[in-house]
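Asks: Below is the sequence, then the predicted model.
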Amino acid sequence: MDNFFAAISLFRRRKYDECIEVCNSLLQQNALHQGPWELKMRSMTQRVYIDDIEADDDVAEDILDTQTIATAPRPGTSIRTAMAKPTTTGAATNRPRTGTGRPITGISRPGTLSLQRPASTLGNKTALRTASRTAAGATAGGSARNIRLGSASMFAVGDPTGPLFHISRLHPDKYAERDALSKPLFQYLYFHEGDIRKAMALCDAVLARRRNAEVLTDASSGWWWNTQKARCLIAIGSPREAEPYLRAALQELQHPDVVLLLARIYVKIDQPTAALEVCKQGLEKQPNEISLLTQQARILELVGNLSTSVRRYRQISALDPMNTEALACIAVSYFYANQPETALLYYRRILSMGAHSAELYCNIGLCCLYGGQLDLVFPCFQRALRMATASELRADVYYNLSFVALTTGDIHLARRCLRLCIAAHGSHASALNNMAVLVARQKQYQKAKSYLQAARTAHPNSDEIEHNLKFIENFQ
């Protein structure tokens, strides 16, 4: 077989390293051979590709104050001030909240990756999120881009042919006229090199050429370039400027990625109602699209409309029974609705699909505890501890294990678990608060006060910690 066709076969089978080696041998023989050069560029891009729609930054932490119009949004129309509906004890929406005020969700995703919880009472139960839907685990979009660039730089070491070209000398107008080459070149600049400015310059050149050309060779690709232009504007922190390009792309083609990017823009500028409307319009054109339904459910969860969000996840699970995110979020809703047996069924379903993680075993242990299956509680937590690698994750597992010990009346085991939790994560406010309560029961009020002061430093907005501090000061 010809070496170039062998390289194409390797590329189609996603053996990118071997494909690049064959392309290098061909380029050493003839450095001006365009076929291996373009194939190598595609392989280098796919090797470090990360879906930036799924690996987004934390939308609540973005600094967009200079572009904010209303500082006091109407109730129920903002992510930062999600409407708090009055609920009864044990209702499905009565969940613990993260440090940013969001309800604990069923799965770890960008924007809900903080493992730190507000202080909780000894009678409060806490379920960990099950798994991450991103390939990088607990990696958000900003760090995902750094990982991609770091991987690209490491792969470049030892390349006998050197860099494909010098980016500083790249002339966008020259490549904008070549339709077959402009798309892979943009992907290489954006995903492999991380040069957003140069990629955006290439988009501008292609769009300008398309506006000025009387006859277009590929009229169906206009939506793609508008989408990439908007993607670059989002990456440099100009989401409002990206909106017209996405609207223009939607007029040409109702693609799910375009709808998701437009919804992401509205979420970034704190307009979840507009984001939901965009998803609704997209679902009218593409009914039962899983990605759009999932985005709707996530936004509803962000604004605190948990009941409607769970209904969306039920619809997703009916369309895709293997969707881990939908199953995990439904399980969490059952858990906080005081139905641990039903939640256990969903978690066991996720476990049977091959998703083994410390969070999953911890949640199964908690469901077994509340369901009365005490003989399965400690084996689940033992498995969770063996699989927990991150210090914060081990701290959460030890915290939940201390709650199991308190439920069974083993105060000595609870104290040891809380100490291990604090040793793994020194700013775990819930563990510090509970440790102070246990120490105060031994009448060591000065030591309890020090624990509560550390807890207040870790979580300054907790009413429970302030109440406990005032209670301890009465004994001194």
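Replies: Ah, there it is.
Asks: Please count neighbours and contacts with C-alpha atoms only from this point.
Replies: Noted.
Asks: Can you tell me the SS state at the residue nearest to the spatial centre of the chain?
Replies: Central residue check for the chain by CA atoms, centre = their mean: the C-alpha nearest the mean position is that of residue 110, 2.3 Å away. What DSSP: H, G, I helix; E, B strand; the rest coil gives for residue 110 is coil.
Asks: Could you look up the SS state of residue 73?
Replies: Criterion first, three-state DSSP; result for residue 73: coil.
Asks: For it, which non-adjacent residue is closest in space?
Replies: residue 81 (7.9 Å; CA to CA, 6 or more residues apart in numbering).
Asks: ranges for the strands of the stretch 1-150 of the chain?
Replies: For the stretch 1-150 of the chain, no strands turn up when DSSP state E, counting those that start in this stretch is the criterion.
Asks: and here's the other structure:
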Amino acid sequence: MSDDVSVEFSGFIKAFRLFRNNRLSEAEAVCTALLRKNPLDQATWALKLQCLSDSTYVDELENEDVGLAETFLEQNVIAPNARPGTSFQRPKTTSKGVNPILRPSTNAGRPITGVVRPQSSFKSGSMEQAVRTARTAKTARAVSSTSARNMRLGTASMASGGDGEFVNLARLNIDKYAADPQVNRQLFEYVFYYVNDIRIAHQIAGVATKSAGYEDHFWKNQLAKCYLRLGMLQDATKQLISSLQQKQLIETFAFLAKAYNRVDQPMAALKTYSQGLEVFPEDVTMLTGMARVQEALGEYELSVDLYKKVLDAQSNNIEAIACVATTYYYGGKPEIALRYYRRILQMGVSSAELFMNIGLCCLAAQQFDFALSSIMRAQATMTEDVAADIWYNIGQAMVDVGDLYSASRAYRIALSHDPDHSESLVNLGILQHREGKTEEARSLFSSAISKNPTMFEGNFNLALVCLHQGKYHECRKLVEKALIAFPDHEHCKKILNTIKVLYESI
């Protein structure tokens, strides 16, 4: 029996094998050593570019860092006064599925159950409210789509090593290297992901497209990425449509639908996803995109059906499992929702939101021992960004078991973590009103409305207080605002009719 022979790799082969094994930092170190010996080694140079870009890669399909400027100063929206159900700004409120008012959202626009997805961080409400909200990018200016990502990358991506910056873009011959098919893709991804210089990346993609005779669908997609980052949505749409005429790819369909979503054209996005499903049946990316759009439009039944199709194609899709579980929970079936959330836990996911969801499901299913342990686990693992929501849900649990004192304390702790948490303000106001402290309740309701003017609960509860105090004119205004958020609320309609009779009698 012959002895085993161990093979030692060196040079470029060693760097390439390290790169293939996803050991990017080691591969980069080997490339750096090789380039010190031979700075003109083009293959090693391209491999190091790829290592650096892969270390900071962000999927552009899931990257939706849209901030204040893009949200409230958007000039690309085609129909500002669209019909209900045809725009993200006016979703349906009377769909056959779960009513949106029964599926509450946080101040960040995210469902309280912890389901987080792209575009869920869009701010709702007025621009004045968004300006008052604390900055998330730690800057004095309004958060833009690039500032959040720049803060996430920090200075690490542009930190100069011992030999200085790897590629000096100011002195680089863009036209020469962008026209070279051997290195232009690596150079583009380095500039786009690592350096985050969209202007230079767009220049590289433009030169490469021209050198390819405008026949390469890859570079048209890269141009579309640059246009999406720059906010030039119509130009991005043109490039993607031209790319689809040359070659139909899942990525191209998804980017085109994303561009339509950015200009508030969900019907066009759904049509694009449908066309993608005709070419790629049961594709998870297409089905997930359709489900997100349908949910944003208020079509919860259609959204859940699509998420179930996603699970048929990919049974370990966490987003689909969480969304189906959320629907079952708000549909009055906590036992079924608990099975889905436990499935996520079995898959290795561990977060404060997940433990809180399991605790709420156990509480609704009257499994109090598991509920307490899950809520305590959520409280122990929570981070500062979700602490207010965790304590808000703890307050809800305390209300369910009848401990109103502990509920009031939990809401106050939630407000200590996030003073703009309007849901906690409303519920704390209700508890104060039950104790007969009407003025304190009124102050809390007013504060909640100032934090979130479009919130139904704040307007409705303050309207009830005004009605009991005989302030009918103010009550009428608040009820009308509440009906904008929930047009089919019967109690609001009754109050409005009662006030109308009083006005007519005068």
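Replies: Here it is on my side, so go on. Source: prediction; values computed, not measured.
Asks: what's the TM-score here?
Replies: Once superposed, chain against chain, the TM-score is 0.86 (TM-score structural alignment, normalised by the length of structure 1); 442 aligned residues with a CA RMSD of 2.7 Å.
Asks: Which position in structure 2 pairs with the residue nearest to residue 73 of structure 1?
Replies: Matched by TM-score structural alignment, residue 81 of structure 1 corresponds to residue 90 in structure 2.
Asks: What's the local residue count around that match?
Replies: 17 (other CA atoms under 10 Å).
Asks: what do you get for residue 48 of structure 2?
Replies: Counted with other CA under 10 Å, the neighbours of residue 48 of structure 2 add up to 28.
Asks: Return the residue of structure 1 aligned against it.
Replies: Checking TM-score structural alignment: residue 48 of structure 2 goes with residue 40.
Asks: check contacts around its match.
Replies: The contact partners of residue 40 of structure 1, by CA atoms under 8 Å, 6 or more residues apart in numbering, come to 19, 20, 23, 24.
Asks: 7 Å - rerun?
Replies: Going by CA atoms under 7 Å, 6 or more residues apart in numbering, residue 40 of structure 1 touches 20, 23.
Asks: hang on, the earlier thing: quick check, the residue nearest to the centre of structure 1 in contact with residue 59.
Replies: No. Taking contacts as CA atoms under 7 Å, residue 110 of structure 1 lies outside contact range of residue 59: 8.2 Å.
Asks: re the thing from before, now the match of residue 48 of structure 2: how far from residue 151 of structure 1?
Replies: Plainly put, residue 40 of structure 1 is 16 Å away from residue 151 of structure 1 if you go by CA to CA, to the nearest Å.
Asks: swap in residue 453 of structure 1?
Replies: Where residue 151 of structure 1 is concerned, residue 453 of structure 1 sits at a distance of 43 Å (CA to CA).
Asks: Between those two, which is the more surrounded one?
Replies: residue 453 (20 against 14).
Asks: so what corresponds to that one in structure 2?
Replies: Using TM-score structural alignment, residue 453 of structure 1 lines up with residue 446 in structure 2.
Asks: Helix, strand or coil: sort out its match for me.
Replies: helix.
Asks: For residue 280 of structure 2, see how far away it is.
Replies: On the measure of CA to CA, residue 446 of structure 2 and residue 280 of structure 2 end up 51 Å apart.
Asks: What is the burial count for the counterpart of residue 164 of structure 2 in structure 1?
Replies: Residue pairing (TM-score structural alignment): residue 164 of structure 2 is matched to residue 162 of structure 1. By other CA under 10 Å, 10 other residues sit near residue 162 of structure 1.
Asks: Could you say which helix or strand holds residue 162 of structure 1?
Replies: Using DSSP states H and E, residue 162 of structure 1 falls within no helix or strand.
Asks: before we move on, what about residue 360 of structure 1?
Replies: helix 358-371.
Asks: What range does that helix cover in structure 2?
Replies: By TM-score structural alignment, helix 358-371 of structure 1 lines up with residues 352-365 in structure 2.
Asks: Give me the contacts around the matching stretch.
Replies: 113-114, 334-335, 337-338, 341, 368, 370-372, 374-375, 377-379, 381-382.
Asks: Restricted to helices, list those residues.
Replies: 334-335, 337-338, 341, 368, 370-372, 374-375, 377-379, 381 (DSSP state H).
Asks: filter those to the buried ones?
Replies: 334-335, 337-338, 341, 368, 370-372, 374-375, 377-379 (16 or more other CA atoms under 10 Å).
Asks: Grab the two from these that are most spread out in space.
Replies: Pairwise distances across those (CA to CA) peak at 22.3 Å, for the pair 335 and 379.
Asks: wait, what's in contact with residue 387 of structure 2?
Replies: Residue 387 of structure 2 is in contact with 414, 417, counting by CA under 7 Å, 6+ apart.
Asks: Can you find the partner of it in structure 1?
Replies: Residue 387 of structure 2 maps onto residue 394 in structure 1, by TM-score structural alignment.
Asks: What residues sit buried inside the host helix or strand of its match?
Replies: For residue 394 of structure 1, the element it lies in under DSSP H and E is helix 391-408. For helix 391-408 of structure 1, burial by neighbour count (16+ other CA under 10 Å) applies to 392-406.
Asks: try stretch 146-165 of structure 1
Replies: 147, 148, 149, 152.
Asks: And for stretch 33-43 of structure 1?
Replies: Quick answer for stretch 33-43 of structure 1 (16+ other CA under 10 Å): 36, 37, 38, 39, 40, 41, 42, 43.
Asks: thinking the last one is in contact with residue 16, fair?
Replies: Yes. With the criterion set as CA under 7 Å, residue 43 of structure 1 and residue 16 qualify as a contacting pair; they are 5.3 Å apart.
Asks: and residue 286 of structure 1, how many neighbours does it have?
Replies: With other CA under 10 Å as criterion, residue 286 of structure 1 counts 14.
Asks: What's it aligned with over in structure 2?
Replies: Under the alignment (TM-score structural alignment), residue 286 of structure 1 maps onto residue 280 of structure 2.
Asks: contact partners of stretch 26-38 of structure 2?
Replies: Contacts of stretch 26-38 of structure 2 (CA under 7 Å, 6+ apart): 11, 15, 16, 18, 19, 41, 44, 48, 51.
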